[in-house]
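Peer 1: A predicted structure for the sequence below; I have some questions about it.
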Amino acid sequence: MTTSEGPVDGGSWMRSLEQRVRVLEDHNAIMRLMYSYGPSVDSGLAAVVAGLWTEDGVYDVDTGRMDGRHEIANMVRTHPHQGFIQHGCGHVMSPAHITVDGDTAVAVCHTQLILRLPDGSGYQVSRVTANRWELIRTVDGWRVTSRTSRILDGQEESRAILASAFDPADDGVR
């Protein structure tokens, strides 16, 4: 077998292809996990939301920190979140920049919380945040070990979260 770089050993080519397919499968699984957050939190499925994290996972938002699945599930059940759901809301996520490193991964993205206006005439963006998701491969698939979310209000910490996705030498695979 040959490539643009010359002859290639069939075994090394197959290993390279297997690695590339695994990375694609990992990216897909991580995206499915992350993108299930919005629909599950907006529909009030507290156990589904909490199940995205490891048992001792952390969700660190600028409005408070939740340690473990129990606290994450309680966030969905309590006010003001239930008020958001009852009046109409959407947690919308941008495509994520994902870097897989063996059995761990980091994903960086934006999210928006969109709320229905009190008079029902439309919607407005309530907040836009920078998010860093740290994930681990478990026997049950990928799970979140830590998610840090900071509102994009000009603070350095928010910009640093977004910038953490970009390492000039990073090709998305380690």
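Peer 2: Received, thanks. This one's a predicted model, so the numbers in the text were calculated from it and none came from an experiment. Numbers count the residues shown, from 1 in each chain.
Peer 1: from here on, contacts and neighbour counts on C-alpha atoms
Peer 2: Fine.
Peer 1: longest strand of this structure?
Peer 2: strand 123-138 (DSSP state E).
Peer 1: Buried ones in that strand, by neighbour count?
Peer 2: The neighbour-count check on strand 123-138 (16 or more other Cα atoms under 10 Å) flags 128-137 as buried.
Peer 1: and here's the other structure:
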Amino acid sequence: MTSTPTIEDRLRAVEDKLAIYSLLASHPISADTGEPGFVRAIYTEDFVFDRGAGLAGAQGVSGMVELVGNDGHRAAISGGLAHFGNLPLVELAGDTATATSYIALISPDPEGNERELPNHGTSSGYRIHRVIANRWLLARQDGQWMITSRTVLPMDGSGPALDEVLRPARSYYENRQR
């Protein structure tokens, strides 16, 4: 038999989820600016970034700083790279948490036809380069939520994103109290 959470427990869960939402909302800004201080503020020293087969990941916060500071990433930033995320599904477990989300990688489309949007100017549009499923692991350290690892896999219909990132999120529904 499970006990009813106290108001303090419920308030802490709300505060934790808001802190995690803010933390994960900062990731696109850190990736799209490549600012080392920003990156260091959100990842743990032993952070692990797994981007699946074919793309380099990162080990440790210093590895992540190097990744977003390398020439290729800087070229993507200069080309208008935008990481566009959604509100994550967050599962709390004391001082750790798991979050599941999507991020679309968007960039200007210089080959697109120019179009005008009333009151918003003219643009050749944007293209979605790819959409990825994210599995974030987080931990509270010194009172702050930090990202300890992140796995990203493309939403390309091949299966790994569903099996390794999205389907494990079903535990949220299996474990939540009604």
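Peer 2: Cool, got the structure. Just so you know, these numbers come straight off a predicted model, no measurement behind them.
Peer 1: How alike are these chains, TM-score-wise?
Peer 2: Remark: TM-score between the superposed chains equals 0.85 [TM-score structural alignment, normalised by the length of structure 1]; 160 aligned residues with a Cα RMSD of 1.8 Å.
Peer 1: circling back: quick one: the next helix-or-strand element following the longest strand of structure 1 to chain centroid distance?
Peer 2: Proceeding N to C from strand 123-138 of structure 1, the next assigned helix or strand is strand 141-151, under DSSP states H and E. Centroid separation for strand 141-151 of structure 1 versus its chain: 6 Å, with Cα atoms, centre = their mean, to the nearest Å.
Peer 1: what angle sits between the next helix-or-strand element following strand 141-151 of structure 1 and strand 141-151?
Peer 2: The helix or strand immediately downstream of strand 141-151 of structure 1 is helix 156-163, counting by DSSP H and E. Interaxial angle, helix 156-163 of structure 1 versus strand 141-151 (axes from the mean of the first three to the mean of the last three Cα atoms, to 10 degrees): 140 degrees.
Peer 1: Show me what helix 156-163 of structure 1 is packed against.
Peer 2: Packing contacts for helix 156-163 of structure 1, counted by 3 or more Cα pairs under 8 Å, 6 or more residues apart in numbering; DSSP states H and E, involve strand 104-116, strand 123-138, strand 141-151.
Peer 1: which residue packs closest to the spatially most central residue of structure 1, ignoring adjacent ones?
Peer 2: By Cα atoms, centre = their mean, structure 1 has its centre lying nearest to Met34, at 4.0 Å. Once flanking residues are discounted, Met34 of structure 1 sits nearest to Leu52: 7.9 Å by Cα to Cα, 6 or more residues apart in numbering.
Peer 1: which residue sits closest to the aligned partner of Ser30 of structure 2 in structure 1, ignoring its sequence neighbours?
Peer 2: Per TM-score structural alignment, the equivalent position to Ser30 of structure 2 in structure 1 is Ser40. Nearest in space to Ser40 of structure 1, with sequence neighbours left out and distances taken as Cα to Cα, 6+ apart, is Val49 at 5.9 Å.
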